[in-house]
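In: give me coordinates for this.
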Amino acid sequence: MSNLLPATKIFQIIQTVGQVTDTALGKLDGLIIITPDKIPAPLWRQVPGTDALRLIDKRRGAGDQAFTRLLNRRATGVWLHKLPDKAADGTPVETYGLLKWAAEAVKAALSEHPRNLGVVALGLETHQSEPALRALLLAVAAHTFHLPDFHSQPKQRQTLKKLRLIGMQQRLDLHRTMAEAEAINLARWLTALPANKLTADTYRDTLGKLAKRHGWKTRFYGLSQLKKLGAGAFLAVAQGSADQDAGILHLQYRPATGVRKPKLA
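Out: Got it, this is the predicted structure:
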């Protein structure tokens, strides 16, 4: 049975603490800069490509992105994006609004198919920069993911290899964020598979591979078991299938339990 799981490997994330240096910029094909909606004059001095970006920003007005290139050997593209304080209706920016902003922020940079992309947050408080960086990571992961392509000669594309978070005050724990990114992309992948590829049987096999990889317990309830359990609604739907391979696969995961401290009396 063919493997229906995506083969796409997610990019490597490198976090660099400290000031942004020319050496760090020289490794990048593109750079996304996140700033407050209103940039104070002292902050502009920290912005790579500040002369051009400041001039463009002044012309275009607040809220618009600005773009320039650095005069280095990579001609690094630089996109300046301001993090909005409030949504268009004046309410605080919630999760959906932040993800929508992040999707727009990475779109132009990824259109150049960089192998090394940098992100730096300047002039933001931790409670602002951390959610913004996490949203950008999710957006980059979604944009760079390749959905199923069953052409005899799939289109060759340059893939993002490294995402560098530079100018960090401290490293972030991104394990959960990247797990979310992989889960979202897996769901997108499975829903994009054609019906002749993802059948009930191949779906069960695919989930079995995932369970083995991640240490999940599985239990499959076939049609005969479901009849005994009285799962009438499910059985009614399953009758429409020519193959009697439908069923319910129960997945279970329990993390390893640590040593629990005794409760105080």
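In: rest of the way, CA atoms for contacts and neighbours
Out: Will do.
In: what residues of the helix or strand L138 falls within count as buried?
Out: Under the assignment given by DSSP states H and E, the secondary-structure element containing L138 is helix 126-144. Taking 16 or more other Cα atoms under 10 Å as the neighbour-count basis, helix 126-144 is seen to contain the buried residues 129, 132-142, 144.
In: next, the angle helix 126-144 makes with the helix or strand where R176 lies.
Out: Secondary-structure element containing R176, defined by DSSP H and E: helix 175-192. Using axes from the mean of the first three to the mean of the last three Cα atoms, to 10 degrees, one finds that helix 175-192 and helix 126-144 are set 30 degrees apart in direction.
In: where exactly do the helices run in this structure?
Out: 22-25, 41-44, 50-60, 95-110, 126-144, 175-192, 200-214, 223-229, 232-238 (DSSP state H).
In: can you redo these as CSV with distance to P154?
Out: Formatted as CSV, the helices of the chain follow (distance: least, Cα to Cα, whole Å):
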stretch, distance to P154
helix 22-25, 33
helix 41-44, 44
helix 50-60, 38
helix 95-110, 20
helix 126-144, 16
helix 175-192, 16
helix 200-214, 22
helix 223-229, 38
helix 232-238, 34
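In: mind checking which of the ones you listed is nearest Q252?
Out: Q252 sits nearest to helix 200-214 of all these, at 8.9 Å, using Cα to Cα.
In: one more, so I can put them side by side:
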Amino acid sequence: MDFQTQPMAPGATAKLTADALLLVLVGDKLPADLDAPLADAVAEAIKLGDLALKPGKTLYLRQVPGVKAPRVAVAVAKDGSARAIKAAGAAGIGVVKGLGVKHLAVLAAGPIGAAQAEALATAAADAVYLYRTTKPSAGEAPALAKLTLLVAKADAADAAAGLARGAAIAEGVTLARELANRPGNHCTPTLLAAEARKMAKAQGLKIEVLDRKQLEALGMGSFLAVAQGSDEPPKFIVMHYQGAAKTVPPLVLVGKGITFDSGGISLKPGEGMDEMKFDMGGAASVVGTLRAVAQLKPKLNVIGVIAACENMPSGRALKPGDVVTSMSGQTIEVLNTDAEGRLILCDALTYVERFKPAAVVDIATLTGACVVALGAVHSGMFSPDDALAADLLAAGHAALDTCWRMPLDDDYDEGLKSNFADMANIGGRPGGAITAAMFLKRFTAKLRWAHLDIAATAWKSGAAKGATGRPVGLLTHWVLSQAK
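Out: Sure thing, here's the model as predicted:
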């Protein structure tokens, strides 16, 4: 989508050529500087009871005298915050998106800074996304291809910067959603690697994909143990964005790429198992974030690492009670084969030590326990590093893609003791998201590390079933904050 800003001047709505105009109102009064024809039309609608100046309310008007755009949508925001503007923008776009609108002009009451502009850009991109890869009957995606944001001259520079950031994040989120929405028989580890190559080539990134023999040579016994139950070969994907000198330590993102998770021998219940195609949401977010970063070109280095395989039951599959040796040399007693994400991530975390990174964040749809703890509002964030945790929290708030810091007290580590290996891969049910993070922590002694559990935020169930693209926004904002 093409995002542009245009300086707002008196009478602009009478001259602006667009298929529709979206007016975002804030609070319970019409702005005093609103062009008279538009103000009169909205005031009349309020008088007639067609519109109430309450958050979430919308209105559709046709052929407003004195307004050049043939369609006018009005949406009311709770306040001038980016979150409220995004919600109102999404509601307003929803009013016109099925009407063949290709060019939408947006006029929001009050100051529009970078955060509000970014929010409108991501709302527009979300509104027009339509999954069609395996559903051609879904029809054509909404026609919206251009958004022009009308802003005061004093706000123009900030708004343009926000739109640019929002456009890049929107591209990354859309790519992440598309990858995660594909069925497991389409988005195999091999296809995921091919899509990563395609993105990397288009954006000028370096990429390498390691196969089973190379992983065996590296000693990734834990990752390969998960992969051994499937006929689909594992892939280990490493993408490099270089925006600074090679000597500058990179930021590293590590994504869980279980392209389908049956649970293995510890088989999951059949109900809802189809949603386990989303178990590569962490991997999808890494690809999407690298896509956004490449477009924004910050002056730092970023490496995206993805461990991709299936978790399947077969005569070769990992069994409860098996002991595997990780790349770090630590041994793991596998008490539950459905706790497989941590088994692939631990080898990936050991692998990235070679980059001597400035910081490492792993992203994984790791535990149902995190769903219970936080619901779908916040992603779970774990880190022993206060500064890194603070940066991630701030990035989440800036991106409207929030996380919540969870504990990593040493007492939780007791649950991972094993009589037959250096550790077990699960603790008890209580605090399951925390003991999973404690497991990963055992492989991060040489790293500044944080873990994002996105099991509740990477996709939606029910009538709105589908990937969300989270936490591409959070990760992109974090990377940009480190460039500063």
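In: any idea what the TM-score is?
Out: Remark: TM-score between the superposed chains equals 0.75 [TM-score structural alignment, normalised by the length of structure 1]; 234 aligned residues with a Cα RMSD of 2.9 Å.
In: what about the helices of structure 1, which gets the closest to L251 of structure 1?
Out: Relative to L251 of structure 1, the nearest member of the helices of structure 1 by Cα to Cα is helix 200-214, separated by 7.8 Å.
In: matching residues in structure 2 for that closest one?
Out: On the basis of TM-score structural alignment, helix 200-214 of structure 1 is assigned to residues 189-203 in structure 2.
In: and that stretch against structure 1, how far off on average?
Out: If you overlay the two and look at stretch 189-203 of structure 2, the average distance to its match in structure 1 is 1.5 Å (mean Cα distance after the TM-score superposition for structure 1).
In: check which residues of that stretch are buried.
Out: By neighbour count on 16+ other Cα under 10 Å, the buried set for stretch 189-203 of structure 2 is 189-190, 192-193, 195-197, 199-200, 203.
In: out of the helices of structure 1, nearest to N72 of structure 1?
Out: In this view, the helices of structure 1 are compared for proximity to N72 of structure 1 by Cα to Cα, and helix 22-25 is the closest at 8.6 Å.
In: residue in structure 2 matching G118 of structure 1?
Out: In the superposition onto structure 2, G118 of structure 1 corresponds to A105 when matched by TM-score structural alignment.
In: which ones are touching that match?
Out: In this structure, A105 of structure 2 makes contact with 18-22, 147-150, judged by Cα atoms under 8 Å, 6 or more residues apart in numbering.
In: which of those residues lies closest to K78 of structure 2?
Out: For these, the residue nearest K78 of structure 2 by Cα to Cα is L22; the value is 16.2 Å.
In: A132 of structure 1 - nearest residue in space that isn't next to it in sequence?
Out: Of all residues beyond its chain neighbours, the one nearest A132 of structure 1 is L98 (7.0 Å), with distances taken as Cα to Cα, 6 or more residues apart in numbering.
In: and for R115 of structure 1?
Out: Distances taken as Cα to Cα, 6+ apart place L160 nearest to R115 of structure 1, at 4.3 Å, with adjacent residues excluded.
In: wait, isn't that neighbour in contact with H113?
Out: Yes. Under the criterion of Cα atoms under 8 Å, L160 of structure 1 lies in contact with H113, with a separation of 6.9 Å.
In: so for those two, which residue has more residues nearby?
Out: Looking at L160 of structure 1 and H113 with other Cα atoms under 10 Å, you find the greater number of neighbours at L160, namely 20 against 16.
In: please name the residues that touch the residue mapped onto that one from structure 2.
Out: When the two structures are superposed using TM-score structural alignment, L160 of structure 1 falls opposite L144 in structure 2. With contacts taken as Cα under 8 Å, 6+ apart, L144 of structure 2 has the following neighbours: 1, 97, 100-104, 128.
In: again, only this time at 7 Å
Out: By Cα atoms under 7 Å, 6 or more residues apart in numbering, L144 of structure 2 lies in contact with 97, 101-103, 128.
In: farthest-separated two in those?
Out: Put simply, by Cα to Cα the two of those set farthest apart are H103 and V128, 12.6 Å from each other.
In: what is the neighbour count of C187 of structure 2?
Out: Taking other Cα under 10 Å as the neighbour definition, C187 of structure 2 ends up with a count of 21.
In: wait, G110 of structure 2
Out: Residue neighbour count, defined by other Cα under 10 Å, stands at 15 for G110 of structure 2.
In: which residues touch it?
Out: G80.
In: go on, L290 of structure 2?
Out: The contact partners of L290 of structure 2, by Cα under 7 Å, 6+ apart, come to none.
In: could you rerun that using 10 Å?
Out: L290 of structure 2 is in contact with 169, 172, 196, 199-200, 203, 205, 239-241, 253, 296, 302-304, 472, 475-476, 479, counting by Cα atoms under 10 Å, 6 or more residues apart in numbering.
In: nearest spatial neighbour of the residue nearest in space to the middle of structure 1, chain-adjacent residues omitted?
Out: The geometric centre of structure 1, computed from its C-alpha atoms, lies nearest to L138 (Cα atoms, centre = their mean), at 2.2 Å. Excluding its sequence neighbours, the residue lying closest to L138 of structure 1 (Cα to Cα, 6+ apart) is A181, at 5.5 Å.
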